[in-house]
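> fold the following for me, if possible:
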Amino acid sequence: MKALVLAGGSGTRLRPITHTSAKQLVPVANKPVLFYGLEAIAAAGIREIGIVVGDTQAEIEAAVGDGFALGLQVTYIRQQAPLGLAHAVLIARDYLGDDDFVMYLGDNFIVGGINDIVDRFAQERPAAHIMLTQVGDPQQFGVAELDARGRVVGLEEKPPNPKSDLALVGVYLFTPAIHEAVAELKPSWRGELEITDAIQWLIADGQWVESTVISGYWKDTGNVTDMLEVNRLVLESLDARTDGTVDGASQLIGRVVVEASAVVERSRIVGPAIIGAGARILDSYIGPFTSIAADCTISGSEIEYSIVLPRSSISGVSRIEASLIGHDVEVTPAPNTPRAHRLVLGDHSKVQISS
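All right, here's what the predicted structure looks like:
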């Protein structure tokens, strides 16, 4: 079995961060969200992975490389434009050959991995097996309709009047039967080849489409709110560790990770939180559910429930919360500070905040 990982989307819901960064590489607990998916695939015993890339191909390749460090064999497949999930399958036809495969969306986060569903698919071999979860806003997702036996009888992409609240999670398993379905598709009203239409084609053709409704945690990390929530969840599983330098005037409370070469001086850090390699935390408060990436500097400031990407600095700011701050950002004081700041800043930003 192979895997097809989609990492070519433009990430419009995470702008301005994704104007300069691939959305799949935005870190959760200081590790790109894409890597959690690759690790889940490797844990399921799949070694051959095709990664579908777009305009951020160079950035994705620089981060993942040939996959050797993760125990994978990675092939990159260029998608000239984001023309739909089924289009990704279409352009990967030569790579996939006649193998069964898992299709995994690179910005999805699933707790518990995919081992069980991969094993079940290998034993039963339906034409397709989809993962579903209950959502409160099914209009925003691909939605499945099940019959009384739990079999999939219909699918719709972002329907205005959903027939259920069961949304497709970004993991699909297919036999080579999907290639015939994809070849028959026409672009949808969105101008894309929809994977929901391809699976509906299989159903109409009388082929078996199975589903699993997952009760565990799943997030599409496509917006800031979900990204911060996933960061919170991952940080809650941290084991405290101090590999860097923490002076005697500082306090580490709870599950706090201080990576090698990081420095904490005269500061209070309340976990779960992670301080990346080479970061400097000076005269500051770092609150729960905060990830400070490598080579950042936080001085004379307070921040919690936030993600700060590499090489950014925050100096003299009284309070930041629920924020996602990009690479190489500078945040400094300006007059008339409010009690709290909420920021979504793109890479290389410079922001003045009153203090």
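> contacts, neighbours, all on C-alpha from now
Will do.
> wait, a strand at Ala88?
No: checked against DSSP: H, G, I helix; E, B strand; the rest coil, Ala88 lies outside a strand; its state is helix.
> burial measure for it, as a count.
If you count neighbours by other C-alpha atoms under 10 Å, Ala88 ends up with 27.
> which residues in the stretch 151-300 of the chain form helices?
Remark: helices assigned in the stretch 151-300 of the chain by DSSP state H, counting those that start in this stretch are 177-183, 195-204, 224-235.
> Ser312: what's it in contact with?
Residues near Ser312 by C-alpha atoms under 8 Å, 6 or more residues apart in numbering: 295-297, 325-330.
> just the buried residues of those.
Buried by 16 or more other C-alpha atoms under 10 Å: 295-297, 325-330, out of those.
> ok so, going back, got the helices of the stretch 151-300 of the chain as CSV, with mean neighbour count columns?
Formatted as CSV, those follow (neighbours: other C-alpha atoms under 10 Å):
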stretch, mean neighbour count
helix 177-183, 18
helix 195-204, 21
helix 224-235, 20
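> this one as well, want them side by side:
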Amino acid sequence: MKALVLAGGSGTRLRPITHTSSKQLVPVANKPILFYGLESIAAAGITDVGVIVGSTAAEIEAAVGDGAAFGLNVTYIPQSEPLGLAHAVLIAEPFLGDDDFVMYLGDNFVLDGITDVVEEFREAPHAAQVLLTRVKNPTAFGVAITDDKGNVLELEEKPAAPRGDLAVAGVYFFKAAVHEAVRAIRPSARGELEITDALQWMIDQGMAVCSTVITGYWKDTGNVTDMLEVNRTLLERLQPSVDGYVDDESEIIGRVRVEAGAEVRRSRIVGPAIIGAGSVVSDSYVGPSTSVAEDCRITHSEIEYSIVLRESSFDHIRRVAASLVGRNVRVTLAPGPPATHRLVIGDHGHVELSS
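As a prediction, the model looks like this:
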């Protein structure tokens, strides 16, 4: 069995962060979201992985390499432009051949992994299997209609009037029959080859498509709100440790990881939180559900429920919450009345805030 990981999207919902960085490499709990998917694939015993890459190919390849760090053998498959999930399967056929495979969207997060479903599909007679999850906003997803045995009867892509709340999560399992399906369908009104159309074609041809409803935690991290939520969930599982320096005037409360080379001086850190290697927090408060990446500077500032990417700094800022801050960002004080700030700042930005 092989894996096909999609890492070629443009990430428009995460702009301005993704103007200069791949959305799949935005970190949660100080690890790129893509890495969690690759680790899940490796844990399921799959080693041969094709990675679909687009305009951010160089960044993805630099981060993932040949896959050896994950116990994988990675092959990169260029996609000239994002023309749909089924198009990714179409261009990956030379790599996939006749093997069964799992298709995993690189910006999706499945907390409990996919090992059990992989084992189930290896022995299954059906042509495809999809992961489903109940959502509050089914119009934003592909929606599946199933029978009482979990067989998929019909699929709709982002329906205006959905007939159910079971959304197709970003993990799919296929046998080789899918290659005929993606060749048979035509682009949708969005101009893309939709994987829901390919699955519907398989159903219409009498092929069995079954489903597994996720009972654990799943998120599509395509927007800031969901990214922060995944970060919070992962930090709640954090194993606390202090490998860096914490002075006697500082207070560490709850699940906190201070990585080697980090420094905490005259500050209060309330977990779950992580302070990345080389970062310095001084005279500051870092609150729950916050990830501070490598080589950051937090000085005379307050920040909570946020993600701060590497080499960024806050100087005399109170208070920042529910924010995603890019790489090499400087946030400094400007005159004005106190306020709470919510920030989404692109890489290399410089923002002045009243405090």
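> where does the TM-score land?
Comparing the chains after superposition, counting by TM-score structural alignment, normalised by the length of the first structure, produces a TM-score of 0.99; 355 aligned residues with a C-alpha RMSD of 0.7 Å.
> can I get the contacts of Ser312 of the first structure in CSV with distance to Lys186 of the first structure?
As requested, the contacts of Ser312 of the first structure are arranged in CSV below (distance: C-alpha to C-alpha, whole Å):
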residue, distance to Lys186 of the first structure
Asp295, 48
Cys296, 48
Thr297, 51
Ile325, 40
Gly326, 38
His327, 40
Asp328, 43
Val329, 44
Glu330, 47
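> longest strand in the first structure, please.
With secondary structure taken from DSSP state E, the first structure has its longest strand at strand 166-174.
> centre of the chain to that one, how far?
Relative to the centre of its chain, strand 166-174 of the first structure is centred 15 Å away, using C-alpha atoms, centre = their mean, to the nearest Å.
> ok, stretch 174-182 of the first structure next?
Offset of stretch 174-182 of the first structure from its chain centre (C-alpha atoms, centre = their mean): 26 Å.
> stretch 315-329 of the first structure now?
Its chain's C-alpha centre and that of stretch 315-329 of the first structure lie 21 Å apart, by C-alpha atoms, centre = their mean.
> what range in the second structure matches it?
Counting by TM-score structural alignment, stretch 315-329 of the first structure falls onto residues 315-329 of the second structure.
> straight-line length of the matching stretch, end to end?
11 Å (C-alpha to C-alpha, to the nearest Å).
> next: stretch 65-82 of the second structure.
Terminal-residue distance, stretch 65-82 of the second structure (C-alpha to C-alpha): 22 Å.
> what's the matching range in the first structure for that stretch?
Counting by TM-score structural alignment, stretch 65-82 of the second structure corresponds to 65-82 in the first structure.
> so what's the most centrally placed residue in the second structure closest to, chain neighbours aside?
Centre of the second structure computed as the mean C-alpha position; nearest residue by C-alpha atoms, centre = their mean is Asp107, 3.3 Å away. Spatial nearest neighbour of Asp107 of the second structure, chain neighbours left out: Gln24 (5.1 Å); criterion: C-alpha to C-alpha, 6 or more residues apart in numbering.
> these two touch, right, that neighbour and Tyr36?
No: at 10.2 Å, Gln24 of the second structure does not count as touching Tyr36 under the criterion of C-alpha atoms under 8 Å.
> who has more neighbours, these two?
Counted by other C-alpha under 10 Å, Gln24 of the second structure and Tyr36 do not tie: Gln24 has more neighbours, with 26 against 19.
> in contact with the more buried one, which residues?
7, 32-34, 106-107.
> so how far is Gly142 of the first structure from Leu25 of the first structure?
For Leu25 of the first structure, the distance to Gly142 of the first structure (C-alpha to C-alpha) stands at 24 Å.
> check Thr18 of the first structure too.
Note on Thr18 of the first structure: its distance to Gly142 of the first structure, by C-alpha to C-alpha, is 24 Å.
> over to Asn336 of the first structure?
46 Å.
> so which of these two has more stuff around it?
Each of Asn336 of the first structure and Gly142 has its neighbours counted (other C-alpha under 10 Å); Gly142 has more, 22 against 9.
> which residues does that one contact?
With C-alpha under 8 Å, 6+ apart, Gly142 of the first structure has these contacts: 155-159, 167-168, 196.
> rerun that using 10 Å as the cut-off
Contact partners of Gly142 of the first structure, counting by C-alpha atoms under 10 Å, 6 or more residues apart in numbering, are 132, 155-159, 162, 165-170, 194-196.
> could you turn the buried ones of the residues you listed into a ChimeraX selection?
Command for ChimeraX that selects the buried part of the contacts of Gly142 of the first structure, burial taken from 16+ other C-alpha under 10 Å:
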select :132,155,156,157,158,162,165,166,167,168,169,170,194,195,196
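> which of the contacts of Gly142 of the first structure sits closest to Pro176 of the first structure?
Proximity to Pro176 of the first structure was ranked across the contacts of Gly142 of the first structure by C-alpha to C-alpha; first place goes to Ile195, at 14.1 Å.
> verify the stated contact: the closest one with Gly84.
Yes: with contact defined as C-alpha atoms under 10 Å, Ile195 of the first structure counts as touching Gly84 (7.4 Å).
> distance-wise, check Gln79 of the second structure relative to Glu157 of the second structure.
22 Å.
> how far out from the middle of the chain is stretch 62-79 of the second structure?
Distance, centroid of stretch 62-79 of the second structure to centroid of chain: 17 Å (C-alpha atoms, centre = their mean).
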